[in-house]
Structure formats: C-alpha cells, structure tokens
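# here is a sequence together with a model predicted from it:
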Amino acid sequence: MSTSQKPKLLSVLDGHKAERPPVWFMRQAGRYLPEYRAVRATEPTFIDFCLNPEKAAEVTLQPMRRFPYDAAIVFADILLIPQALGQKVWFEAGEGPKLGDLPSIESMRELTGQAGQALAAVGETLSRVRSALEPERALIGFAGAPWTVATYMIEGGSSDRSGARTFAYQNAEKLDVLIQVLVDATIDYLAMQAASGAQVLKLFESWAEGLSEPLFDRLVTKPHTAIVEGLRAKGVTTPVIGFPRGAGTLVETYARVTPVQGVALDTQASAALGQAIQKTKAIQGALDPLLLRAGGDALLARVDQLLEQWGQGPYIFNLGHGILPDTPIAHVEAVLARVTGK
C-alpha cells in the first residue's frame, strides 16, 4: 500500500498528526439511515441480521457510500461473544437485549478458543467489506470488553449495572474467572477479525462508569491489557482503540497503563485530559450525540472547538457515544463537511 493510500486512521494511531483528523462515527450504520431500516426489516431477529454476512456487509458499507467517513466499522454486536460461549441471547422489541441463564464456567471455558470459529460470519462480513472498500478508507473490527459483556451475562439484559457491581464485590473470585474466560474468547475473536481484514480493533467498555479505582483496575485496565498482550502473543499487530466510557479521570491512568494505541473519550472529557493523553497516544471523540441530534450553531461551534483543542496532535474525530436513531441526516452531513471540507 502506497503512502497516499494508507488510511488516515492508521497514520494517526501510529502517533502522527494528520492534515485533518480522520473521522468516523460510532453506530454510523444504524437506524438513522432509511436504507439501513429497509435491510433490517428483511431479517426476523437482530442476531440473525448480525450473522448474515451479505446483509451485515451491506449496512456496513451504506454510510460509506453516503458520507465521506474515513473508516467503516463492521456491523455486529457486543453480545455475540456470550452466544458463542453458549448463553442464549435475543432482543425484545422496545426492551433491548435479553440473555438466558449463565452457562457453567467449565462449559464456557471449553469454548473460549473457538470464539472466532463460532463467529466466522463476522469474519466473512469483514472480508466482504474490505474487498469493496477503497484502500484509503480503514476497516474497524470490534468486541465488547469483558466487564461490559459480563454485566449483561450476569444480569440477563440491560439495567443500571448495580446488580453486576454488587456481584463483583460479593463474588469476586467467580467474576474474575468469568472475566478471564471473556478475555480468552475476546482474544480469539479479535484475532479472527484481524485475519479477516480488520485494520483497527476496538474494545467497547460501555459500562466503565461508577467503578471505584480498585474495581476499575481489576475489571477494566487489567483485562484490556491482557487482551492486547494476548493479541500480540498471537502475532496480531493490528492497532487497538480502547473506549472506557464514563471512566472520568481514570481515563488518564487507563491510557498510561494499557498498551492500546488509541483512547476513545466520552462526552465529559476535558480539553486538558485529551491533551495530556495525546502526549503519548492518539485520542478519539468526544462530540455529544445529543448535540448532533440537536444541530444548529451550537453543534458547529462545538465541532470547531474540538478541532481546535485536539487537532494539533494525533486525533480521530468521533462522537462520545453512538449516533441516536432519530438524528437528522443533515446534521451528520454538516459535521462531516466541517471536518473534511467535503
């Protein structure tokens, strides 16, 4: 790949400042797009949709055709790993994910090294997208981070995570074993994604908020470190972005301790926090999805502010969380025009 074709995202994750920040949005393939809703309506269940390579590749590519994003992120879900480990997963309309009884640790442990094989459909999706994507646009694979995935597995669905945090205190040894099972499965799953064409890997720690410093170290920092080190031990050199959403000031410690190449910041991240992390690593974020939905002068002013405060270092323009389903397409277009000039 020539220098001119190397994706901006990869250059920034190498620690370089781009002439303008590369841009992509979390949940950029989703319900705010009418073409996505049309394809989604053809599959009876969300899990079936995620594991249909033809349809998942199509919705991954839809925003790339419509907008000047610098990277595509594979269409999948963070709860595919519990299914690969033998836990029933389904989605209830209007309620979100539901999970069946937690399988035994022994049965799950036997499946950890087969997570990539069990989710080979995601690899096929990646291969299809990579073959259709221009060389200068990057392809991102991802997984839910162990603590976040564990919260769903323990609680059986969405909640305020209080049950899982209580479990972490009352059943420390059991949780540590479950986290290790998820670390091992995630390494296998992400290694498969890298082999299938993913040029960047992202760990989504969607529920990092509210953790005490000792708990954050045990459930977030150490598992993320183990995953990156496990990938490197397998010979996977693909850069990793970590996203400990809601971690507050603990993000700076996370950036210093974990061997990720990029740190995604949520909407509360201060200018100073991002600049401190940029001294050693690339950062990503942190436009508020609610502001993207609201639009107007305040949106463009915030875009300009983010570009000004972080654009002098390695920075990836993104949201602090995913695009909301009722976000006007015109607002997305306005932000991308501001960032890319297109």
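Done, it's in.

# contacts, neighbours, all on C-alpha from now
Noted.

# so residue 118 sits against residue 84, correct?
Yes - Residue 118 lies in contact with residue 84 (Cα atoms under 8 Å); the separation is 5.8 Å.

# neighbour count: these two, which is higher?
residue 84 (21 against 17; other Cα atoms under 10 Å).

# quick one, strands of the stretch 51-200 of the chain?
Using DSSP state E, counting those that start in this stretch, the strands found in the stretch 51-200 of the chain span residues 71-73, 89-92, 96-99, 138-144, 200-205.

# ranking the ones you listed by burial, who's on top?
strand 71-73 (a mean of 26; mean count of other Cα atoms under 10 Å).

# next up, a second structure to put side by side with the first:
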Amino acid sequence: MDDHRSMPNGTEPQKILLQTLLGKKTEQTPVWLMRQAGRYLPEYRELRAQKGGFLELCYDAEAAAEVTIQPIKRFGFDGAILFSDILIVPHAMGQKLWFEAGEGPRLAPKLLDASLASLERAPEHFEAIYATVRNVAAQLGDETTFMGFAGSPWTIATYMVNGQGSKDQAATRRFAYQDEAAFSELINAIVDNTVTYLLGQIKAGVDAVQLFDSWAGSLSPAQFEKWVIAPNADIISRLKAVHPDLPIIGFPKGAGAKLIAYASETGASAIGLDETIDPVWAHKNLPADLPLQGNLDPLALIAGGEALETSVRHILQIFEDRPHIFNLGHGILPDTPIEHVEKLLTLVRQ
C-alpha cells in the first residue's frame, strides 16, 4: 500500500481520524475527501467499465469494496468512505431506482403521484451494502477509519417526492407546505429506515457514519428546524442509544448561519462545512471543542498551484487549535488532476 502517513519509529499506527471525531486534537491533521472513491481515478473508471452501470457496481459487494479501498491504496487517506449511494434507502423502501446517463438518478413512482403505503419494501438492498462493509472492514489497515453514511431525511425526501434531483427542490418544498401530515409521515419513515440502515452498517464494521444533507440550503429557517434539525436529531439520538460512543458527522450543505442551531440541537459529534462557510466564522461561532470537517473548495483543488496552497494553509491555520479533519466543501470533481490530490496531501501532512 502506498501510504503517505508517517509514524514515529516504534509506534503502532493509530486511527487519527477516529480520535479527532472523538474530540482529540491530534498532532497530524487527518484527511479524507468526499467522493474520494470515484471518477477521477483511472482504476475506478476501469472497474466500472467492467461491471456496467453505477447501481450494478454499488450492489456488487466485492467490486464496491475494491472501489472503497482504491483511494486508500493510492493516497493513504486517513479515512475510507463506503462506496455506495444515498438513494439506497428509497430503493429499499420500495421505489424503483435507476440512473439516466448524463442526467443522474431517477425514482419511481414519484410520491407526488403515489402514496408511501403503495411502496413494497425491498430490504435485500440493505443486505448488499452490509456485505460491502464486511468486505472492506476485513481488508482495511489498523490506521484507517472506516466511515459509513446515509442521506439525511430532507435530502432523501426531495428525491422520493420529485423522482429526481432539482435545482431548488421546489416540488418537495411545496408538498411539505401543502400536506404537512403526509410529508411528516414520509420523513418519519425515512428516519426509521435510515436508523435501521446505519445500525446495519455499524454491525458490519464501520467506525463512524456521516449524514449527508445535500439540499439543506434550500429551506427557510423554520422549515430547516422542522425538516433538517429535528429528523437528524432523531436519527442521532436513536443511534447513540445503541452505540453511545459512535462518532456521527453531520453535513448540512448550504446551512450557513443555521449551522449554529444544527450543531447545538442535533447532537452530531462533528460538523462538516461546505466551501461557502468562512472558516474564521465557523471557528468563532461553533463550540470550541466541536470537531469540524472541511472545507476546501473542490475547484481550488482542480486549479492547483498558488490557489490550492493558499487555501489549504488558511484552513489549517484557522483550525489549528481545535479538532479538525481536512476535507473538501463537497465532493471531489471528476476532472480533478491526481497530482493535485497528491499535492494537497503533502500540504496537509507537512
């Protein structure tokens, strides 16, 4: 394994990312990147070409485990993130799921046109992911933190209601206003399935989990409280009732100043920051002992050079006195040069 981490002579490797999530300020800043297993890697593109479609790859436990581990073998990141998709949950809840080439995921029937009760559960989709987790857990080194994940209820609901992604989630926001009882029922069902799904991932071998709320930024403060904070708090409290020491990263993309309420009310162990958040503001306004994750602009990583170096050093300097995990503000983009990722790791680990 080509591992960029250096350990002092005579010491055992440690999961520094896991320690950071538990609130410890480690000597070296741990680093992983959202979507680090994916299209920017030639080995991923080769394997996907062999296996066919994206969903087929997700449900092939051996291949998905290989994809999960590919960036660890190449870069030695401190964390491995499960290769899967947030829409496994609605697929297991009974919606049909497929991916249109160049257009993204599709779900049917849309819950604008059908009732939640009409869906026929398909729990075997969860089982396929658990098999991937077991495969990865058996192969990872002792120094690598293994993270599972799920989409947060609001983001999952936007896909289930509309049948696909959208720029402003208007159809789902309208649905939530017009029929709050039906939308609450949907959110509660997603919460229940997400708890089941994450407990299964934990049992299969992950060390920590992240909740992705990719579309949290489209909501008003009152709706954010209702559809982002409350459901995530419910998931986190139910997970911690079973696993009190489990680290849970909350990532509400686009939350802005609402991160203060999110951090204080959800119970998340760490908060992921998107690239629009000023690190100075986050360090000042979020609890001093709360681990933060982020938040390099993925486009700065593509640009490289001085833009990359300046951005990385600024983030590291701001967060040098708190538990901090270096990451991007969102997922790594497919046209990211591999040599820029290598440079990023050098900068973080100097």
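Everything's here; your move. Because the structure is a prediction, the values reported are computed rather than measured.

# if we can go back for a sec, can I get the strands of the stretch 51-200 of the first structure in JSON lines including distance to residue 218 of the first structure?
Shown next, in JSON lines, are those (distance: least, Cα to Cα, whole Å):
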{"stretch": "strand 71-73", "distance to residue 218 of the first structure": "28"}
{"stretch": "strand 89-92", "distance to residue 218 of the first structure": "26"}
{"stretch": "strand 96-99", "distance to residue 218 of the first structure": "24"}
{"stretch": "strand 138-144", "distance to residue 218 of the first structure": "16"}
{"stretch": "strand 200-205", "distance to residue 218 of the first structure": "13"}
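
# tell me, how many residues neighbour residue 306 of the second structure?
Considering only other Cα under 10 Å, residue 306 of the second structure is surrounded by 10 other residues.

# residue in the second structure matching residue 302 of the first structure?
Residue correspondence to the second structure (TM-score structural alignment): residue 302 of the first structure is matched to residue 311.

# with the first structure superposed, average distance for the helix or strand harbouring its match?
Using DSSP states H and E, residue 311 of the second structure sits within helix 305-318. When the first structure is superposed, helix 305-318 of the second structure averages 0.5 Å from its matched positions, counting by mean Cα distance after the TM-score superposition for the first structure.

# what helices or strands is that helix leaning on?
Judged by 3 or more Cα pairs under 8 Å, 6 or more residues apart in numbering; DSSP states H and E, the packing partners of helix 305-318 of the second structure are helix 279-285, strand 292-296, helix 298-303, helix 338-349.

# do that again at 10 Å, thanks
With contacts taken as 3 or more Cα pairs under 10 Å, 6 or more residues apart in numbering; DSSP states H and E, helix 305-318 of the second structure sits against helix 279-285, strand 292-296, helix 298-303, strand 324-328, helix 338-349.

# want to throw these into TSV with distance to residue 47 of the second structure?
Below are those laid out as TSV (distance: least, Cα to Cα, whole Å):
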stretch	distance to residue 47 of the second structure
helix 279-285	37
strand 292-296	28
helix 298-303	23
strand 324-328	25
helix 338-349	18
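
# nearest to residue 144 of the second structure, out of the ones you listed?
strand 324-328 (13.5 Å; Cα to Cα).

# mean shift between that closest one and the first structure?
Aligned to the first structure and superposed, strand 324-328 of the second structure gives a mean residue distance of 0.2 Å (mean Cα distance after the TM-score superposition for the first structure).
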